[in-house]
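>>> Below is the sequence, then the predicted model.
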Amino acid sequence: MLSVLSDYWRLLLSFLLALIIGWNLRVPVFRMAILKNFVDKPNKRSSHTGAVPNIGGVIVFVAFLVSFVLFACFKEVAELQYVLLGAILIFFVGIYDDFLQISPRKKLKGEMLGVIVLMVGGDFYFDNLHGFLGFDYISPWVGIPLTFIALVGLVNAINLIDGIDGLSSGVVLMDTFFFGWWFYHIGDMEYALLCITLVASIIPFFVINLFGKRSKMFMGDSGALMVGYLLGVMAIKVCRESINHIAGFDLPAAPAVVFSVLAIPVLDTLRLFASRWMQGKSPFAPDKRHLHHKLLTIYNGVHRKATFTILAMNLVFILIGYWGRNSSNELIILVDIVLFAVLFFIIDRIAKRKLAKQAAG
């Protein structure tokens, strides 16, 4: 609607509008959640006490949807309408689960539907691996299944790290800001707009989730699934548009750069899935062995310390990816995996020693 404005004004006004909408929605959404009993009650796996509203994703969704629809130029980028449609579908799958607790299988089917709409309607999938494992341009027969697995996997990875205050929203904030910065500098203003609007939509929730006392809310599946999906869309777009740009912003090793940006949720989820599989358990079986659970043990349950530690780690991985953008994909990914393994080993050892001391009295 307002896409006739200059790029600068579209970016600025969309950011401000999303920020204002998100901030002003926090109180009415909180009150509605309390009134309708849309709350998360603590259980043996919870790291919080007391019933906390779990529909904070509504704030992110409404702020993003209104602002992006107003300022995006859908005619410029054909797949944008399908990006948005997929996000809407996945949001409603999440909100349905927040309200009624649907089975994991039904939720997964809903996520798959949103991803399929994007790939088929928007003709949007990986088409270039930029030399990773010797592959450059790839056919749709390879790109479509790869995109499907990557997007559905990332949606769930972001949801799975949504276990402590500010973590999933903070990681998505940082990663989205990086992608938005890159899109802006290569001149892809529609995806820069998508990123900056999502950043502004998440900020109010991040503040109340991490620092709120009386009005604390959780993102819920509605928010975590949607932002995970949008983050995945950005990652794929980076791989599709990573060469022949302004000097200093080409990403010859685009898959590895994207992997670095997403390393924390992806590697922690893969580690857990592998561990559960080796123990004969379902990969989706809940437990308290995430990276953030280890840090909560070290920090005596203080969420902010655990969250900011992981965000600092996330920044390191982002910098590794960008600084190594001219290296080989395999080398950067290997560095990411080794660094994550070392960091997790150290954190796990410290957490176990602390538990042993507590048990010994």
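In hand now; what should we look at?
>>> C-alpha from now on. contacts and neighbour counts both.
Noted.
>>> Checking my notes, Phe284 in a strand, right?
No - assigned with DSSP: H, G, I helix; E, B strand; the rest coil, Phe284 falls outside any strand and is coil.
>>> burial of it, as a residue count?
14 (other C-alpha atoms under 10 Å).
>>> what does Ile149 give?
Neighbours of Ile149 (other C-alpha under 10 Å): 12.
>>> next one: Asn43
Neighbours of Asn43 (other C-alpha under 10 Å): 10.
>>> Please, which helix or strand holds it?
For Asn43, there is no host helix or strand (DSSP states H and E).
>>> and what of the one 4 residues further on?
Take DSSP H and E as the rule and Ser47 turns out to sit in neither a helix nor a strand.
>>> roughly how far is stretch 58-75 from the heart of the chain?
18 Å (C-alpha atoms, centre = their mean, to the nearest Å).
>>> Okay, buried residues for that stretch please.
Within stretch 58-75, the residues scored as buried using 16 or more other C-alpha atoms under 10 Å are 58-65, 67-73.
>>> Need the residues that contact that stretch.
1-3, 10, 14-15, 17-19, 21-22, 25-26, 29, 80-81, 91, 190, 193-194, 197-198, 200-202, 205, 222-223, 226 (C-alpha atoms under 8 Å, 6 or more residues apart in numbering).
>>> Second structure for comparison follows:
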Amino acid sequence: MQFSVVITSAMLSALTMPFILNFAHSKKLYDVAGGRKNHDGNIPRLGGLGMFLAFAAMVTVFSIVQTGPVSRELASRGDKLWPFAVGAALMYFIGLLDDLKAQPARLKLAVQIAAALVVVAGGYGFRGFGFRADVLSGQLSWLSIVITMGWIVGVANAVNFIDGLDGLAGSLSFIAAIAFGIFYYQAGDALSSFLCLSIAGVIVGFLFFNFPVPKAKLFMGDSGSLFLGFSLAVMPFLGLAQAGTTLEALPGAAESQLLGLGLFPSITLLALPVFDALRVIALRIMEGRNIMSADRYHIHFLFADSGVKPLAILAILGVAAAVQAMVVLLVASMPQSLGYLLMLISIGILLILFRYAMSLKPDKAC
């Protein structure tokens, strides 16, 4: 696999961050401390700008300079990838506006729905529940549209929700992007793998400035979390551009395999942020509060409030996310029934971790 893609995009991302830091400090564009925020001091929140620009530059420069199979696929499949480009831009820009000045929740939701509609209108969505086409591409194709819309908006917000601890949202997004990149590489889809690995790389460049060692210098902001969340949400569909959204198999895939990941593998791969968001939303609804209100119900806050150190929390949740990713990559080549069983087991183990976190008692010294 071309790990050079990750390294190159990481370097591009890392090189942009000092300029963004200087700009944010000069304009006093800081993340406001207090409430559920764990930081103090003036920390800029425009890391998403660096990641977005680095990714755009990576794709543009690579398509012009590089002469290998990826650039050729970019030329031949570029017109089929416009829904992802438009949707990602919409998500990024509404996040950037919110970083600069708080935007109404209804406006942000409307733009997110519009971005999801662009993807669905482009002919993309879940074609199956597992790794093969099934009723979601047949008599229940209408259900695929509903699920896909909810999935894109939900994952984008799930990544935004879990961005409450330095390095966490970036680390979890990196693990998922790498897993998607490996999946497409193994399936023989070089372009989809390139796009996923480029996203993983720009996250690495950002993490150099966001990791809590000793403390973060830069936050990704809503522009970063919504851009990454949208990108992760559409990664299961990237392979559908291989043959114009038909169900033809990839060069290295079995004839019955999809050109992307189905619903259950995608949920398994992103189970940690998705389940965390669903659990917190359910708790807020039961308490009669706005689902977007701030609190400390997220799994990382449960660990932090019990006295667990930030690096230990990152290690625990990072390992949990990596296990989910490895399970999906493992079951991709297995009989589907056995794959479902292993995915259910891995999700069950993750739910045990959530149950453990919920049982922790707050440390009065925190």
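Nice, I can see it. This is a predicted model, so every value here is computed, not measured.
>>> TM-score for the pair, please.
The TM-score (TM-score structural alignment, normalised by the length of the first structure) is 0.85; 344 aligned residues with a C-alpha RMSD of 2.9 Å.
>>> Would you mind writing the PyMOL command to select the buried ones in the contacts of stretch 58-75 of the first structure?
Buried residues within these, by 16+ other C-alpha under 10 Å, are selected in PyMOL with:
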select buried, resi 3+10+14+15+17+18+19+21+22+25+26+29+80+81+91+190+193+194+197+198+200+201+202+205+222+223+226
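>>> Next step: the contacts of stretch 58-75 of the first structure restricted to strands.
Members of the contacts of stretch 58-75 of the first structure lying in strands (criterion: DSSP state E): none.
>>> Now which residue in the second structure aligns to Pro283 of the first structure?
Correspondence of Pro283 of the first structure to the second structure, assessed by TM-score structural alignment: Ile291.
>>> wait, what's in contact with that match?
Ile291 of the second structure neighbours (C-alpha under 8 Å, 6+ apart): Ile281, Arg284, Ile285.
>>> Could you check how far the closest residue to the second one other than its chain neighbours is from Leu165 of the second structure?
For Arg284 of the second structure, ignoring the flanking residues on the chain, the nearest one in space by C-alpha to C-alpha, 6 or more residues apart in numbering is Ile291 at 5.6 Å. Taking C-alpha to C-alpha, to the nearest Å as the measure, Ile291 of the second structure and Leu165 of the second structure are separated by 20 Å.
>>> Excluding chain neighbours, what is closest to Val119 of the second structure?
Val119 of the second structure's closest residue in space is Pro83 (C-alpha to C-alpha, 6+ apart), at 4.9 Å.
>>> Would you confirm that that neighbour contacts Leu117?
No - the pair Pro83 of the second structure / Leu117 is not scored as a contact, 9.1 Å apart, by C-alpha atoms under 8 Å.
>>> most centrally placed residue in the first structure?
The first structure has Gly228 as the residue nearest its centroid, 3.7 Å off, counting by C-alpha atoms, centre = their mean.
>>> quick one: the aligned partner of it in the second structure from Val61 of the second structure, how far?
Superposed on the second structure with TM-score structural alignment, Gly228 of the first structure falls opposite Gly229. From Gly229 of the second structure across to Val61 of the second structure, the span is 24 Å (C-alpha to C-alpha).
>>> next one: Leu263 of the second structure
33 Å.
>>> How about Gly262 of the second structure?
Using C-alpha to C-alpha, Gly262 of the second structure is found at 31 Å from Val61 of the second structure.
>>> Next up, identify which helix or strand Lys68 of the first structure is on.
For the record, residue 68 of the first structure is Phe, not Lys. Assignment of secondary structure by DSSP H and E places Phe68 of the first structure within helix 57-71.
>>> how about the strands of the first structure, start to end?
Assigned by DSSP E, the first structure shows strands spanning 39-40, 52-53, 128-132, 135-137.
>>> Can you say which of those is packed in most?
strand 52-53 (a mean of 23; mean count of other C-alpha atoms under 10 Å).
>>> State the span of the second structure onto which that one is aligned.
Aligning strand 52-53 of the first structure against the second structure (TM-score structural alignment) gives residues 43-44.
>>> average distance between the matching stretch and the first structure?
Stretch 43-44 of the second structure, aligned to the first structure and superposed, deviates on average by 0.6 Å (mean C-alpha distance after the TM-score superposition for the first structure).
>>> Perfect, I'm done here.
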